[in-house]
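*Asks:* Show me the folded form of this:
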Amino acid sequence: MNWGPTLAEDGTKFRLWAPDREVVTLEIADGDAVPMTRSADGWFSTSASVGPNTRYRFRLSDDLAVPDPASRAQSGGVHGWSVVVDHTYEWRTSDWIGRPWEEMVIQEVHVGTLGGFAGVADHLWKIAALGITAIELMPVNAFGGTRNWGYDGVLPYAPAESYGTPDELKALIDRAHELGLAVFLDVVYNHFGPDGNYLGAYAKGFFHAEVDTPWGGAVAVDQAPVHRYFVDNALMWLNEYKFDGLRFDAVHAIENDDFLDAMAAELRAKTAGRHIHLVLENEGNDADRLHASGYDAQWNDDFHNVLHVLLTGETSAYYADFADRPADRLARCLGEGFIYQGEGSPNHDGKPRGKPSAHLSPTAFVAFLQNHDQIGNRALGERLTLLADRQKLRAATALLLLGPQIPLLFIGDDHGSESPFLFFTDFHDDLADAVREGRRKEFAKFAAFADPEAREAIPDPNAHETFHRSHAHPGADATAWQDLYRNLLKIRHEQIIPRLRNAAAIGAEAIGEGAVVARWKMADRAVLTIALNLGDEAVAFPEIEAAPTYADGDAGQPGSIAVWLQP
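*Replies:* As a prediction, this is how the structure comes out:
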């Protein structure tokens, strides 16, 4: 069976998988209580003569009523009433079929910091005018409270009430398509948040309690109802909302490749005729999932991590894996995709991580200098504009936008924002205390926060001010950064993207302690060469007779980059 309500001419059919319960009652707000029929496999179902906008919930006992775990909208938050939604919407862009993967230049955005779905829609023209071709929304499913990153969601089918209505989300996507922008959604299928998750009260089999994850028992995607719960959720976003792609958060925590492969196959089959893109976040650097398994690409944390070391000199926590010979590691990243391809790493207790990836296309990797994780998981949420030398950051930005990997930006990058992006939530009482103290304890291992008094400076995730400080404001030299991004994206669209399909690395090597040169054969057999120096000493760039397609800084000097495209 499928989850959630189904509208029909004579009313609505409701269903719930509650194998741990013998009796469940459908409650209609301001209406009747309707007994539900239980099947042998734990599914409860019933029909009621109600239509769109009806509020309902499921009564499990005298003292417990729960929202629909597949609620399409909520009234009164994640502990409130679920709402029947009519997904009929008159699309202005009904003929939109998307954009090819190699055209993607993605900007990640947080809906709440832009004022909800309507606020994002109003912002889209600025993104499109710069040359960005796609936006990626951090998770928008319902979570506890009114502000959150989205990874604490508990109702994956329901857009967060504080962001707007389902129709407002569709209007956002419709407007993006009018502007030629693809829209991705970040979805979380590896865990549920701590506030408002009632599944354990009636379906303990939804989780494998014996499999430990950072969030408790692992989600039991090998169980048919659970498998359908997530696959149908993905199909809802792609078909009912017309998202152009999904980014699957931390799939290494799902630990079930069969589920991932089956999901991709079904999503492809049921979205035929459109450009639909499926992207993984996978700490395991599993190249197998990127080769004939249905996934277009993986977020390449290795790209960010090694460039962060080169730009900032930071080598603590997970950056320790990239502290040794960072230029050699960057060369491997540019030439082969992943840096860790089966080697042990200090941050993983020496355990091997990754699989060989040199056979993959450069476009199988999404590259970024920073994102919500890499900024927001810092104690004070600092951006690279505050951590790195400006000229070196310009050079790294050019590498990101002119290299053949698919570039991802974070909201504010393009105007040099110096605003923090902090970890924020809207929890209360004991949970708020636990999150606040857990956040501060997490950073106790860092020298700067070893002193308990120093940890008091870490912003309280639940404070309203923490959320407001996380809005991206233009930096002092916003115009210069805008000009840089506009120029680089113009070059990418005119000279890189038309040559990207079937591009392949020729090789890459370190030419100094912080300098590399990398080469790729493009689709038309032109050779793309990028030489970059993020070190502190001058190096010799390759001697190429042709003038560079792009250059910044004095060739070979610290903070310089040169890019050539040769027939």
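
*Asks:* Only C-alpha atoms from now on, for both contacts and neighbour counts.
*Replies:* Fine.

*Asks:* now Asp552: how far from Arg394?
*Replies:* Computed with C-alpha to C-alpha, to the nearest Å, the distance linking Asp552 and Arg394 is 8 Å.

*Asks:* Who has more neighbours out of these two?
*Replies:* Using other C-alpha atoms under 10 Å, the more surrounded residue of Asp552 and Arg394 is Arg394, with 21 against 16.

*Asks:* And for Asp212, nearest residue in space, chain neighbours not counted?
*Replies:* Closest residue in space to Asp212, ignoring its immediate chain neighbours: Ala218 at 6.3 Å, by C-alpha to C-alpha, 6 or more residues apart in numbering.

*Asks:* With Ser560 instead?
*Replies:* In space, and not counting its chain neighbours, Ser560 is closest to Gly553: 4.4 Å by C-alpha to C-alpha, 6+ apart.

*Asks:* Spit out the contact partners of the one you found.
*Replies:* Each residue near Gly553 by C-alpha atoms under 8 Å, 6 or more residues apart in numbering is listed here: 391, 559-561.

*Asks:* how close does it sit to Leu401?
*Replies:* Note on Gly553: its distance to Leu401, by C-alpha to C-alpha, is 17 Å.

*Asks:* one more to line up against the first:
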Amino acid sequence: MSELPPTPPAAGAAPEIMSVSRPPLPSTQPSSTTPAHFVHRMPFGPAPVNEYLPDLGYEFRLWAPAQERVELVHIVSDGERRLLPCLANEGWHTCRVAQARRGDRYAFRLAGGLEVPDPASRFNPDDVHGPSELMVPTSFDWDPDWRGRPWEEAVIYEMHVGTFTPEGRYDSAEARLAELAQLGITAIELMPLADFSGTRGWGYDGVLPFAPDASYGTPDELKHFIQAAHRQGLMVFLDVVYNHFGPEGNYLHAYAPQFFTSAHHTPWGNAVNFDGNGSETVREFFVHNALYWLQEFRFDGLRFDAVHAIIDDSRPHILEEISHRVRETVRDRHIHLILENGHNQASRLGKPGEPGRYEAQWNDDFHHAAHVALTGESDGYYTDFAERPIAQLLRCLTEGFAFQGDVSPYHGGARGERTDQLPASAFVNFLQNHDQIGNRAFGERLTTLTPEHALRALVAVQLLAPSPPLIFMGEEAGATTPFLYFCNFHGELARAVRDGRRREFGDFTHFSIGGKDREVPDPGAESTFRDSVLDWAARDEPHGRQWLAFYRGLLELRRTFIVPQARWLLRGRGKMMAGSEHAFEATWPTADGFALVMQANLGDNVSPCFTPFAVTPFATVGEMEAGENRLGPWSVRAYVLPAKAVTGGGTDE
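*Replies:* So this is what the prediction gives:
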């Protein structure tokens, strides 16, 4: 049996959490001086004819079953263009070019004369309509010794590269990594990088899934960013989109309509074909995409966007296949797979590393309950949380989902599956993310929507609960800059997006602070993008420094008291006790005889304390002057206790 962590002294003054000694960060230097080279070999994209004899050139392949004839357009460094015929075989068109070298541009010319980029392009420097660039993945020198971090250590920081810094590039973001590591972040999650149309966008309209968007830098600069993060002890995750392709720059319909099926429909039209005629190649395209990012770029994990819109009636489901292939292929380090799934399918989740399953899901239920508790908003999907937000928040903390087969008025039926066999680590909790900020008409953050003392209490609940937390960039410094929806489409598509955005918010009561007399920002305007860039100067002002100290202190406590217990937590054994309408006690017992306990009052009035433990809490946030047997308004206490102290009436035996 483990020893009980030493009881800390009582909490002091602001930031209202105690200070603890911080374990050293992982080494920032590689332990080996011999670099390694990583390349993911796949049937898509160009490949050397002989990897040991580069002078033999490259083989280019395109799956274009709707085309009888395809030509390769080979563009050398001086701009000379050569048209070379491809050999056709069962839908594949292949061309070998002995003169092809790194840095050459290439495209495929279809029978009607249309020139298209490689759908598996590793880089498209002239955007989605231009030719692809021939990359040599082995040109980058990697540190060979990075093994990742276990999932229970995850503190995730969601980042949009283009608005994280004024420069909006990998190298400028890299310069801030040490600061994030010192704050207590352990994982960076990048919003999608797949090449999208234009120079600015969220990334969810990508059309070249293997090509990092050139707006942020080159593929080697992305690799440099990831390696720099690893040297700071930071994992790096990537958000990938396998449920649709963007509306501009997607040429697949012209030569491979088998990528889509009319048998299933999504909000973006015909679904990606994972189960119909030709789906074998489509499935391999996405399986290899996942493996490509993990192997060639050394990402530590992937977050799969809106998988409820991935429709697959075959067996195994594509999500199950991807998980199996990843677990089988990448075995030299920790790899973490995360879902966004509006259906709350607990059956897709499991313990870390389990083949066919995923480590965790973004827990929208936690966010919605917390948001309603903080703001009182009840529009849209907040309708489901309007009556009992604290009770639903408590269920999220101790069980995972608030809806586990329960009827959802907003969705018009039962939603979700039971979670009693899942660990707390299977649910990523957040108070803000790109969707929940950016899908508001004016992109407001919680710092502008709710009182600071209330927000601090919810931050403490999030960071001191055992489930892995996610923080949206700037949140840690109390940022007030908005994060708006922005894109860079042109012509009729740009007008349609702008007008649709404004119609979307026409019936919302609480869609802005200023009311309905304000015009919703145009997503295509450059000013909308610029307004979303983080203000780094604000971090050095008193307000920013106070928030940074608050987050840093809570994350120190998480690392010291929560993480060591997290791996021992018993599945499905979280207990909840509701007190008044706004107060609760949550308990998470461990296999080695202890329990994490949180007591919280998320209301404006003093509430009785559930159990007056003899042990001093390791964290106290909010008004504690109400006494040890009472909880002040918007206050939180957290403990590590022997389990029998919790069940036996509060004595410290």
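
*Asks:* circling back to that earlier point, give the equivalent position in the second structure for the residue nearest to Asp212 of the first structure.
*Replies:* Alignment note (TM-score structural alignment): Ala218 of the first structure maps to Ala271 of the second structure.

*Asks:* and if you look at Val527 of the first structure?
*Replies:* Using TM-score structural alignment, Val527 of the first structure sits opposite Ala595 in the second structure.

*Asks:* swap in Leu334 of the first structure?
*Replies:* Aligned partner of Leu334 of the first structure by TM-score structural alignment: Leu397.

*Asks:* Same question for that match, what's its three-state structure.
*Replies:* Secondary structure for Leu397 of the second structure, judged by DSSP: H, G, I helix; E, B strand; the rest coil, is helix.

*Asks:* before we move on, the earlier item: which residues does the residue nearest to Asp212 of the first structure contact?
*Replies:* Ala218 of the first structure is in contact with 190-191, 207-212, 253-254, counting by C-alpha under 8 Å, 6+ apart.

*Asks:* Quick check: ChimeraX command selecting the buried ones in those.
*Replies:* Of the contacts of Ala218 of the first structure, the buried ones can be selected in ChimeraX as follows, counting by 16 or more other C-alpha atoms under 10 Å:
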select :190,191,207,208,253,254
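
*Asks:* Could you single out the nearest of the contacts of Ala218 of the first structure to Gln74 of the first structure?
*Replies:* Among the contacts of Ala218 of the first structure, His191 lies closest to Gln74 of the first structure (C-alpha to C-alpha), at 20.0 Å.

*Asks:* What is the equivalent residue in the second structure for that closest one?
*Replies:* Alignment note (TM-score structural alignment): His191 of the first structure maps to His244 of the second structure.

*Asks:* name the element that match belongs to?
*Replies:* Using DSSP states H and E, His244 of the second structure sits within no helix or strand.

*Asks:* Please look at it and Pro267 and confirm they touch.
*Replies:* No: between His244 of the second structure and Pro267 no contact is recorded; they are 9.2 Å apart, counting by C-alpha atoms under 8 Å.

*Asks:* helix, strand or coil for the match of Ala218 of the first structure?
*Replies:* Look at Ala271 of the second structure: counting by three-state DSSP, its state is strand.
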